[in-house]
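> sequence unknown, structure follows:
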């Protein structure tokens, strides 16, 4: 096990100052599993005030709970948390006191696989709850009495299901029983914490459907997201066929949005918007997913019937792309491809090939062809100069011209559009 040199320096400075200190948590767990993890956290006997005095650059990220962020020489923050014990919990917040032993500190942690410590000095592993055995046995097990751990913090139920899906582990039977018993109380959690857990599951888990199947089966969805209480196995399989984000770039973030869309794909758009707002997703995320769902519910059945059947006309394709919106075309067909694959299993490669051909064609149309009134070579000002009055007639004429151009983009010239507008105006007055 080799923690980064920068975080080793922080731990060793604490030790030289006489404060017992250990590496703890996810980084130790992931190192034992052979996974990379840059977030090395330190547990220490030093109080938050002592940590702040010892290091020049600190951030009081959770000082009431004993956590101080210490910036290393590269400006990367590492959490340093004082040994603590819980003195009061309500399933949502905890009141802690300092001065606990390190063994007491580990005993308040959620799962045995997260209660393994590594000494920056002796390089020994301290594992009083046999977390390494549970790693070897591929088990998520609560520390101590599972029901007590869930009552202390209801979010642990959701975390357990994420860890199980992320690592391909089973959940130990008493821990699972405590999760299902805890499910009716998940409404005590702030919806921001639930939303963050959904986001982490989308971002960290290769097969998020496995995690959300546990949410469904435990009763968690029925409490925190009722429209998903009976989410289908097909919807969950769709999630698993969509790639997860590998970094925070815009392109990769879209992978998470696609997965979120797939999660609510069978929910009516208005109900999905309400659900996502209730879970405190950003307005931008709510609008994007809600708008894509509207297109899905309006067009997916028609497209489904077309794939593998008769070839579709260029005009029909342009109308689909115009209705979806050029900025959403790739997301729409990416989710469509995954959904068809989930529905068909191994029996539908021909239909999937048709979807991918359709996506390629739609992408080309989105880049090349006029699809919105703003793409027309004339605008409202040109029409008014041609004698069409401002008002409803102007808008209806532009929309009619767009419909005409969708059949043949070669018509998108000033002369042809003005001539067509004149014909439309004459027809209205005849």
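Ah, there it is. Predicted model, so just to flag it, every value in this text is computed and none were measured.

> when you work out contacts or count neighbours from here on, use the C-alpha atoms and nothing else.
Fine.

> quick one: residue 319 from residue 34, how far?
Going from residue 319 to residue 34 by Cα to Cα, to the nearest Å gives 50 Å.

> residue 142 against residue 107, yeah?
No. Applying Cα atoms under 8 Å as the test, residue 142 and residue 107 come out as separate, 10.1 Å apart.

> contact partners for the closest residue in space to residue 47 that isn't next to it in sequence?
Once flanking residues are discounted, residue 47 sits nearest to residue 82: 5.6 Å by Cα to Cα, 6 or more residues apart in numbering. In this structure, residue 82 makes contact with 43-48, 66-67, 98, judged by Cα atoms under 8 Å, 6 or more residues apart in numbering.

> and residue 82, how far is that from residue 169?
Between residue 82 and residue 169 the computed distance is 30 Å (Cα to Cα).

> ok, now residue 98?
Per Cα to Cα, residue 98 is found 33 Å from residue 169.

> strands of the stretch 51-200 of the chain, start to end?
In the stretch 51-200 of the chain, the strands defined using DSSP state E, counting those that start in this stretch lie at 58-62, 67-71, 77-82, 84-89, 94-98, 117-118, 125-126, 139-140, 170-171.

> put this next to the first one:
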């Protein structure tokens, strides 16, 4: 059914999009780009649904000189690379079989069938690119207006099809929802142990997105009450997360998923969690550093730990919020001295040069990063003292 008109938005006029629509013909915008436009949220990714078979999509794109990348062609998805960036084009599908982790699909030309296999009603909205008419098969418009995250059909069945939908429900609730849909919440709570069947990477990716959503703290508190973390993560409470979120807001610093993960889990578990969720080495080091108590001032911390690391530690600590604000905006200078400068002052190359460099650098930091002239004075004083003591 056609219910209303999609508001005009910048993304609908991106270079090459109108040409792509003309080439493919029977297509509709679908999912996030429709949902977010209705909510007045900027759109990053554009998705198109089509009744054309994937091979036909590839053929039409190649004939039109548009690069076609078969990113997920077995599941009906082809990425069209236009002037303004990639656009995913997916053939209408219906599920043949599911096991909670993977789905076997068949292609269809029935728009309602395609909508029926999606997770939430707000994600099953389609719009005609030419007329901007919106097609809503399961009450997504009403749910979007009410900020209600609701599964399409039976929540238990949708979760059985893909267990990740449990975490997606809470992420969407944190990003778009107000009060949770009772039936959906009961189903997620009852089937929480299904999360153990998922790969740690899928859980990690969904959890990190959830932690930076608009209403993450409230939803995490709800998940703790419902024991949703028990199958995947040890979480005592959301107090540190709430504390961090408040300080981020006061400082005007954007939420960060690794920083928020550090706030959510017990400090003694950061190494275990980093390994279990297969975080990158850089993310693991950052997670471990974030829970360390800051002992230096904001600028010294930025210089030694980097801007990210300094901001993490200061926001998670009890230090004044202004220090985190300084760390977020201050750019650390380069140390304006080399080992050669020490050698030219009469020190023989070797361990003593490195020792003096560290002493000079420490004093430079303690004096709040003075200019190179003052660094030369510090070097002269310390080198002379070293020569006299030798």
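Now that the structure is in, tell me what you want to look at. Keep in mind the model is a prediction, meaning the values are calculated, not measured.

> looking at residue 142 and residue 107 of the first structure, which one has more neighbours?
Neighbour totals were compared for residue 142 of the first structure and residue 107, and residue 142 leads with 29 against 19 (other Cα atoms under 10 Å).

> need the counterpart of that one in the second structure.
Matched to the second structure by TM-score structural alignment, residue 142 of the first structure sits across from residue 151.

> list of residues touching the longest helix along the first structure?
Longest helix in the first structure by number of residues (criterion: DSSP state H): helix 283-306. For helix 283-306 of the first structure, contacts defined as Cα under 8 Å, 6+ apart pick out 257, 260-261, 265, 268-270, 272-273, 276-277, 312, 320, 323-324, 328, 332, 336.

> those residues in helices, which ones?
Using DSSP H, these in helices are 257, 260-261, 269-270, 272-273, 276-277, 320, 323-324, 332, 336.

> among those residues, name the buried ones.
257, 260-261, 269, 272-273, 276-277, 320, 323-324, 332, 336 (16 or more other Cα atoms under 10 Å).

> so who does the residue nearest the centre of the second structure touch?
The residue lying closest to the centre of the second structure (Cα atoms, centre = their mean) is residue 209, at 4.5 Å. Taking Cα under 8 Å, 6+ apart, we find residue 209 of the second structure in contact with 171, 257.

> please repeat the previous calculation with a cut-off of 10 Å.
By Cα atoms under 10 Å, 6 or more residues apart in numbering, the contact list for residue 209 of the second structure reads 167-168, 171-172, 174-175, 216, 256-257.

> how far away is the alignment partner in the first structure of it from residue 33 of the first structure?
Taking TM-score structural alignment, residue 209 of the second structure has residue 200 as its aligned residue in the first structure. Distance of residue 200 of the first structure to residue 33 of the first structure, computed by Cα to Cα: 19 Å.

> also residue 383 of the first structure?
68 Å.

> more neighbours, these two?
Neighbours per residue, other Cα under 10 Å: of residue 383 of the first structure and residue 33, the larger number sits with residue 383, 19 against 13.

> against which helices or strands is the host helix or strand of the more buried one packed?
Using DSSP states H and E, residue 383 of the first structure maps to helix 380-385. Here helix 380-385 of the first structure touches helix 392-407, helix 414-429, going by 3 or more Cα pairs under 10 Å, 6 or more residues apart in numbering; DSSP states H and E.

> switch to 8 Å and redo it
helix 392-407 (3 or more Cα pairs under 8 Å, 6 or more residues apart in numbering; DSSP states H and E).

> okay, buried residues for the helix it packs on please.
For helix 392-407 of the first structure, a neighbour-count test (16+ other Cα under 10 Å) marks 394, 397-398, 400-407 as buried.

> do the same with stretch 37-46 of the first structure
Neighbour-count burial for stretch 37-46 of the first structure [16+ other Cα under 10 Å]: 39-46.

> nearest to residue 220 of the first structure among the residues you listed?
Using Cα to Cα, residue 39 is the member of those that lies nearest residue 220 of the first structure, at 28.5 Å.

> could you find the counterpart of the closest one in the second structure?
Using TM-score structural alignment, residue 39 of the first structure pairs with residue 45 in the second structure.

> name the element that match belongs to?
Residue 45 of the second structure belongs to no helix or strand when assigned by DSSP H and E.

> that one touches residue 34, doesn't it?
No. Using Cα under 8 Å as the test, residue 45 of the second structure is too far from residue 34 to be in contact (10.5 Å).

> quick one, helices of the stretch 51-200 of the second structure?
Under the criterion DSSP state H, counting those that start in this stretch, helices of the stretch 51-200 of the second structure are mapped to 54-63, 111-116, 140-145, 155-161, 165-176, 182-190, 200-211.

> in JSON lines, list these along with distance to residue 87 of the second structure.
Formatted as JSON lines, the helices of the stretch 51-200 of the second structure follow (distance: least, Cα to Cα, whole Å):
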{"stretch": "helix 54-63", "distance to residue 87 of the second structure": "12"}
{"stretch": "helix 111-116", "distance to residue 87 of the second structure": "19"}
{"stretch": "helix 140-145", "distance to residue 87 of the second structure": "23"}
{"stretch": "helix 155-161", "distance to residue 87 of the second structure": "26"}
{"stretch": "helix 165-176", "distance to residue 87 of the second structure": "23"}
{"stretch": "helix 182-190", "distance to residue 87 of the second structure": "31"}
{"stretch": "helix 200-211", "distance to residue 87 of the second structure": "22"}
